[in-house]
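S.K.: Fold the following and give me the result.
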Amino acid sequence: MAAYLEHVRVQRRLASRSLVIYEDGLRRLQSLAAQRGQDLLTLRPHQARGLLAALHAQSELGPRSLALMLSVWRGLYRWLGIERRVELNPFDGLRAPKAPKPLPKALAVDDAVQLADYVPAAVQGAVDPRLEARDRCVVELLYGCGLRVSELVGLDVQASAAALGWVDLQAGEAQVLGKGSKRRSVPLGSAALQALRAWLVQRVQLAGAEEPALLVGARGGRFGAPQIRAMLKTRAVAAGMPSHVHPHMLRHSFASHLLQSSGDLRAVQELLGHAHITTTQVYTQLDFQHLAKIYDAAHPRAKRK
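M.R.: Purely as a prediction, here's the structure:
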């Protein structure tokens, strides 16, 4: 198992967080097999099914986590087969319980625009214009560009060898590093560019001379994801939003509203940086819900007596 972990670390270049998940999955497998007195190198399919059932019964893992553990176990035996340590993969064909697929929560168009246009009341001393310019820029980049919060936090003011991402005002785009260390270019709309320029004017008063981060906090260091979440939650309440707003909700809103307007699923996939079109297709269901609400509200035959 130690050799397999080294294999996925070096050959597959798994991130440190993924390695922790793999190590946990292998430890669980070893423990369950030991409890049943089973040799992992001679494991048969019916025994593998029993191990999965035991994991389900003994842990509080949900369907998604069980599927992840099963994937780790299946990968181990695939590697053992290549190494000629086992004759078959006992986990081939096994499926974890199906997980419910809740639809992503997106703001209505009017609510998203209201949040983006929100300006705090000018109470004497209550609003720092520097932080207000930054917070407005955050909202515009999340909703106007559909960035993940990790992508937003990783942006620097300019390109460099060490930069995870950066903004190019002249080209009107952001270069971001998404999941799987995949880079993509994201266009900056006019509202995002305007908010970005306004923030850069204020940024020089907060950021240290050697600080590369685009977004900085009151002490001049990089503005982190927890701080963005807290700020956005407070700002949404002040703006009168009907529900709790978090960064990923603005990404969902970006995708849903863009798809409603364009109908171009492939373009939305590219802008979001999804590896598979099936990930993006969930927004078509949100689009259908939107159309269904319009039908229920407007069509004479939809109104029930």
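S.K.: contacts and neighbour counts: CA atoms only from here.
M.R.: Fine.
S.K.: what's in contact with stretch 255-267?
M.R.: 106, 109, 146, 268, 272, 277, 280, 281, 283, 284, 286, 287 (Cα atoms under 8 Å, 6 or more residues apart in numbering).
S.K.: OK, contacts around the fifth one?
M.R.: Residue 272 makes contacts with 146, 147, 255, as judged by Cα under 8 Å, 6+ apart.
S.K.: Against residue 279, how distant is it?
M.R.: Distance from residue 272 to residue 279, counting by Cα to Cα, to the nearest Å: 10 Å.
S.K.: Likewise for the fourth one?
M.R.: To residue 279, residue 268 is 11 Å away according to Cα to Cα.
S.K.: The two: which is more packed in?
M.R.: The neighbour comparison of residue 268 against residue 279 (other Cα atoms under 10 Å) goes to residue 268, with 22 against 11.
S.K.: Leaving out the residues flanking it, which one is nearest to that one?
M.R.: Once flanking residues are discounted, residue 268 sits nearest to residue 255: 6.4 Å by Cα to Cα, 6 or more residues apart in numbering.
S.K.: count of neighbours near the one you found?
M.R.: 27.
S.K.: what sits against the most centrally placed residue in the chain?
M.R.: Note on the chain: the residue nearest the mean C-alpha position is residue 148, at 5.6 Å, using Cα atoms, centre = their mean. By Cα under 8 Å, 6+ apart, the contact list for residue 148 reads 142, 178, 247, 248, 251.
S.K.: between the residues you listed, which is closest to residue 152?
M.R.: The closest of these to residue 152 turns out to be residue 142 (Cα to Cα; 7.6 Å).
S.K.: So which bits of the host helix or strand of that closest one are buried?
M.R.: Using DSSP states H and E, residue 142 falls within helix 129-145. If you call a residue buried by 16 or more other Cα atoms under 10 Å, then helix 129-145 has these buried ones: 130-131, 133-145.
S.K.: after it comes which helix or strand?
M.R.: helix 149-153.
S.K.: buried sites along that next one?
M.R.: 149, 151, 152, 153.
S.K.: The second one touches residue 178, doesn't it?
M.R.: Think residue 151. Yes. Counting by Cα atoms under 8 Å, residue 178 is a contact partner of residue 151 at 6.3 Å.
S.K.: one step back: quick one: the contacts of stretch 255-267 as TSV, columns for distance to residue 45 and secondary structure too.
M.R.: Compiled in TSV, those are given as follows (distance: Cα to Cα, whole Å; DSSP: H, G, I helix; E, B strand; the rest coil):
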residue	distance to residue 45	secondary structure
106	43	coil
109	51	helix
146	44	coil
268	41	helix
272	39	helix
277	33	helix
280	35	helix
281	34	coil
283	38	helix
284	38	helix
286	40	helix
287	42	helix
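S.K.: structure for this one too, so we can compare:
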Amino acid sequence: MEAPEEAPLPPEEAALVARYLTHVRVEKRLADRTVTLYTLDLRRLAGLAHAARVPLTQVQPAHVRRWVAQMHGAGRSGRGIALILSGWRGFYAWLGREGLVSANPVVDVRAPKAPKPLPKALGVDDAVRFAAFQDEAAEPWVEARDAAIVELLYGCGLRVGELVGLDVRASAQARGWIDLQAADAHVLGKGSKRRSVPVGRQAAAALSAWLALRDGVCAEAATEPALFIGRTGRRLSAQAVWGRLRQRSLRAGLATPVHPHMLRHSFASHVLQSSGDLRAVQELLGHANIGTTQVYTRLDFQHLARAYDAAHPRARRSGK
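M.R.: You can find the predicted model right below:
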């Protein structure tokens, strides 16, 4: 595929490409770097057309789709192909305005979708170690709060927005709340959809420890409905939770700084590996589409089955 891309352009086509590049540089005033990329993309187009024995002005959508498949098969990324197609599309749009082609052969051609990146999740040993970590240097109420935050994020798979939206108790104004007696977390997720998530024994114990200290943080704490508060008695923000988790993970000796969504990914990956129940994980995470949950099936966590004898190590109820 490289040889055709390096083939010299016929004089008339070289002149056509040169006119277009002058147009984008002078009239559209594109940056030199962009013009250089356009030049390379059009040389590639001309080389592929030359190999297919078709003039640039007679290229059809079928040709473009074949070349996209060739580039993809050669290992070029979907994003890279999309950028190339964008350059080609602009070239043929200009040819159309010049009356040199009747239709743009690239207009309906799309690059292959890039695979979604795998979610970053902690290994089971690191996740359990992080959940069990105790920061002896922290103030008792800060340590109790942060431990409860970790247990809810990893033990229940909550989003950080769902976590900080929790109130101490249910009310008409509450976005979410914890029912310790029923061992459930009621949260308001994306799309204003409510769901209930079971709270495991470890998370319930951590929450009880936090609630025992919460009202003593400051005078304002008793009148603040939020479950998780800061030093001033106001609801903890998502940004604050990010910062606390990062700091806590470094103190726990983890190699990778932990953020809230990493704990949610860890929850989903570990439960799915142990249970194999994709629909149940979808419901627990509050995903509207099963396709969103299926990304976790791509994670290779075969070793987790040996480490887990239940769906989640910190979600077992008493007596089970």
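S.K.: What ranges does the stretch 51-200 of the second structure have for its strands?
M.R.: Applying DSSP state E, counting those that start in this stretch to the stretch 51-200 of the second structure gives strands spanning 166-167, 176-179, 184-188, 194-198.
S.K.: Residue range in the first structure corresponding to the last one, please.
M.R.: In other words, strand 194-198 of the second structure. Alignment of strand 194-198 of the second structure against the first structure: residues 183-187, by TM-score structural alignment.
S.K.: got it, and the first one?
M.R.: Taking TM-score structural alignment as the measure, the first structure aligns residues 155-156 with strand 166-167 of the second structure.
S.K.: Quick one: distance of that stretch to the chain centre.
M.R.: Distance of stretch 155-156 of the first structure from its chain centroid, counting by Cα atoms, centre = their mean, to the nearest Å, is 18 Å.
S.K.: how far apart are that stretch and its match in the second structure?
M.R.: Mean deviation of stretch 155-156 of the first structure relative to the second structure after superposition (mean Cα distance after the TM-score superposition for the first structure): 0.4 Å.
S.K.: List the contacts of that stretch.
M.R.: With contacts defined as Cα under 8 Å, 6+ apart, stretch 155-156 of the first structure is touched by 163, 164, 165, 166, 167, 176, 212, 213, 214, 215.
S.K.: could I get these as CSV with distance to residue 191 of the first structure?
M.R.: Formatted as CSV, these follow (distance: Cα to Cα, whole Å):
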residue, distance to residue 191 of the first structure
163, 24
164, 24
165, 20
166, 18
167, 15
176, 19
212, 23
213, 21
214, 17
215, 17
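S.K.: Going by distance to residue 32 of the first structure, which of those wins?
M.R.: Residue 32 of the first structure has its nearest neighbour among those in residue 164, at 40.6 Å by Cα to Cα.
S.K.: List the buried residues for stretch 177-193 of the second structure?
M.R.: Within stretch 177-193 of the second structure, judged by 16+ other Cα under 10 Å, the buried ones are 177, 178, 179, 180, 183, 184, 185, 186, 187, 188, 189.
S.K.: And the helices in the second structure?
M.R.: Using DSSP state H, the helices of the second structure run over 2-5, 11-22, 32-51, 61-73, 78-97, 124-132, 140-156, 160-164, 201-214, 238-251, 260-275, 278-285, 290-293, 304-307.
S.K.: want to throw these into a markdown table with distance to residue 117 of the second structure?
M.R.: What follows is these, written out as a markdown table (distance: least, Cα to Cα, whole Å):
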| stretch | distance to residue 117 of the second structure |
| --- | --- |
| helix 2-5 | 29 |
| helix 11-22 | 35 |
| helix 32-51 | 26 |
| helix 61-73 | 18 |
| helix 78-97 | 13 |
| helix 124-132 | 20 |
| helix 140-156 | 21 |
| helix 160-164 | 20 |
| helix 201-214 | 30 |
| helix 238-251 | 21 |
| helix 260-275 | 12 |
| helix 278-285 | 18 |
| helix 290-293 | 12 |
| helix 304-307 | 21 |
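S.K.: Tell me which of those helices sits nearest to residue 112 of the second structure.
M.R.: Distances from residue 112 of the second structure to each of the helices of the second structure were compared by Cα to Cα, and the smallest falls on helix 78-97, at 5.1 Å.
S.K.: For that closest one, list every residue counted as buried.
M.R.: For helix 78-97 of the second structure, by 16+ other Cα under 10 Å, it's 78, 81-82, 84-95.
S.K.: and if you look at stretch 207-224 of the first structure?
M.R.: 207, 212, 213, 214, 215, 216, 217, 220, 221, 222, 223, 224.
S.K.: Turn those residues into a markdown table, columns for distance to residue 8 of the first structure.
M.R.: Supplementary listing: these in a markdown table, determined by distance: Cα to Cα, whole Å:
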| residue | distance to residue 8 of the first structure |
| --- | --- |
| 207 | 39 |
| 212 | 33 |
| 213 | 32 |
| 214 | 34 |
| 215 | 34 |
| 216 | 35 |
| 217 | 37 |
| 220 | 38 |
| 221 | 34 |
| 222 | 32 |
| 223 | 32 |
| 224 | 29 |
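S.K.: Nearest to residue 102 of the first structure among these?
M.R.: Nearest to residue 102 of the first structure among these is residue 224, at 27.7 Å by Cα to Cα.
S.K.: which residue lines up with that closest one in the second structure?
M.R.: So, by TM-score structural alignment, residue 224 of the first structure is matched to residue 237.
S.K.: now residue 116 of the first structure
M.R.: Per TM-score structural alignment, residue 116 of the first structure is aligned with residue 131.
S.K.: residues near that match, how many?
M.R.: 25.
S.K.: quick one: contacts for it?
M.R.: Applying Cα under 8 Å, 6+ apart, the residues contacting residue 131 of the second structure are 147, 150, 151, 154.
S.K.: Look up how far residue 156 of the second structure lies from it.
M.R.: Separation of residue 131 of the second structure from residue 156 of the second structure (Cα to Cα): 12 Å.
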